[in-house]
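In: Can you look at this prediction? I've put the sequence above it.
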Amino acid sequence: MSYQANPGMSVAGGNRNVKNIPIGADGRDWSNGFCGCLSEPGTCLTATCCPCITYGRLKHRHAHLNQQGTPDPEHGGCCTGDCMIHGVLTSCGFGWILQMMLRGEIRSRYNISGGACGDCLAAACCMPCQLTQESREIELEEQSFGKY
């Protein structure tokens, strides 16, 4: 794999690659490992017990960054419509589909390498690790604004 110089990916005041991870032709790696979810015990516990809450907050934070260009002052808020939809789908065994789609959107925002197959496996096999990894990626950008 050949790597390009890293431009820092600063956009509208935030940095989408805070750890300055080298960007290859197919993107970069995640800022935090997939199995590093225990380093963020609060998010990991919430994602284990109530994945719909973690998903809803993630979706809201991601949308706020995309639409407003700034971190969400409510840090994802509380019970959102996305949380409720995820809860219903999870009770039927299909919550992983929403998570897979959000993971793809997050990978795209941060130019992270991977594909739909990996997103599907991550969402279906280890929901708490997947949600925590994505939350930590978004949090790095939010922190780069300096006022979060």
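Out: Sure, I can see it. All values derive from a computational prediction rather than experimental measurement.

In: Going by C-alpha atoms from here, please, whenever you check contacts or count neighbours.
Out: Will do.

In: Pick out the residue nearest the middle of the chain.
Out: Centroid-nearest residue in the chain: residue 134, 2.4 Å away (criterion: Cα atoms, centre = their mean).

In: pretty sure that one contacts residue 104?
Out: No: assessed by Cα atoms under 8 Å, residue 134 is found out of contact with residue 104, at 10.3 Å.

In: Comparison target, given below:
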Amino acid sequence: MNSKSPTLGQWSTGLYDCFEDYGNCCLTCCCPCVTVGRTAEIVSRGATSCCAAGATYVLLAYFGCQCLYTCTFRDKLRALFSLPEDPCADCCVHFWCAPCAICQEYRELVNRGLDPSLGWELNAKKMEAAVTSAPSVARGMAR
């Protein structure tokens, strides 16, 4: 993945850096509904299930208008991490470069410490545990 840690307000990878995660790139090329579903579940904080988002994507893809759906999750992702609308408006990115945009959004979640393949509940528990766990303190009076 990306060697530098992601910062608030900046994408951790570029739109065309699909091959930074070969597995996700292959999955998205063969079955984009899975990647869309996983991303949607995380950015909607569980309000949209992976299965529902994936099925909606497939249905809309049949009519050729899936970009109108997927761009809404890019917007939510950008809001979550204060990311710029880059290189252009979300709907344009998804209309012209949908596979690249879908891969970039998934990578962004991974690079920020989330695992979309686990779903929202397990990621929420993982984040909660990281926030609520107290730092360990060494015993004794060692310096």
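Out: Perfect, I can see it now. Owing to the predicted nature of the structure, the values given are computational and were not obtained by experimental measurement.

In: And the TM-score between them?
Out: Overlay of the two chains. TM-score (TM-score structural alignment, normalised by the length of the second structure): 0.68; 115 aligned residues with a Cα RMSD of 2.9 Å.

In: And the strands in the first structure?
Out: When secondary structure is read from DSSP state E, the first structure shows strands at 3-4, 10-11, 14-15, 23-24.

In: what's the matching range in the second structure for the second one?
Out: Alignment of strand 10-11 of the first structure against the second structure: no match, by TM-score structural alignment.

In: picking that back up, how about the contacts made by the aligned partner of the residue nearest to the centre of the first structure in the second structure?
Out: Aligned counterpart of residue 134 of the first structure in the second structure: residue 105 (TM-score structural alignment). Residue 105 of the second structure sits next to 39, 74, 77 when contact means Cα atoms under 8 Å, 6 or more residues apart in numbering.

In: Out of the residues you listed, who's the most crowded?
Out: Most neighbours among the contacts of residue 105 of the second structure, by other Cα atoms under 10 Å: residue 39, with 33 neighbours.

In: Could you pull out the buried residues of the longest helix along the second structure?
Out: The residue-count maximum for a helix in the second structure (DSSP state H) belongs to helix 90-111. Residues 90-91, 93-95, 98-111 are the ones in helix 90-111 of the second structure that count as buried (16 or more other Cα atoms under 10 Å).

In: Distance check, the aligned partner of residue 110 of the first structure in the second structure against residue 106 of the second structure.
Out: Matched by TM-score structural alignment, residue 110 of the first structure corresponds to residue 81 in the second structure. As judged by Cα to Cα, to the nearest Å, residue 81 of the second structure and residue 106 of the second structure stand 13 Å apart.

In: What is the aligned counterpart of residue 63 of the second structure in the first structure?
Out: Matched by TM-score structural alignment, residue 63 of the second structure corresponds to residue 92 in the first structure.

In: ok, and the closest non-adjacent residue to residue 66 of the second structure?
Out: residue 60 (4.7 Å; Cα to Cα, 6 or more residues apart in numbering).

In: re the thing from before, how near is the match of residue 63 of the second structure to residue 85 of the first structure?
Out: 11 Å.

In: Same check on residue 60 of the first structure?
Out: Taken as Cα to Cα, the span from residue 60 of the first structure to residue 85 of the first structure is 13 Å.
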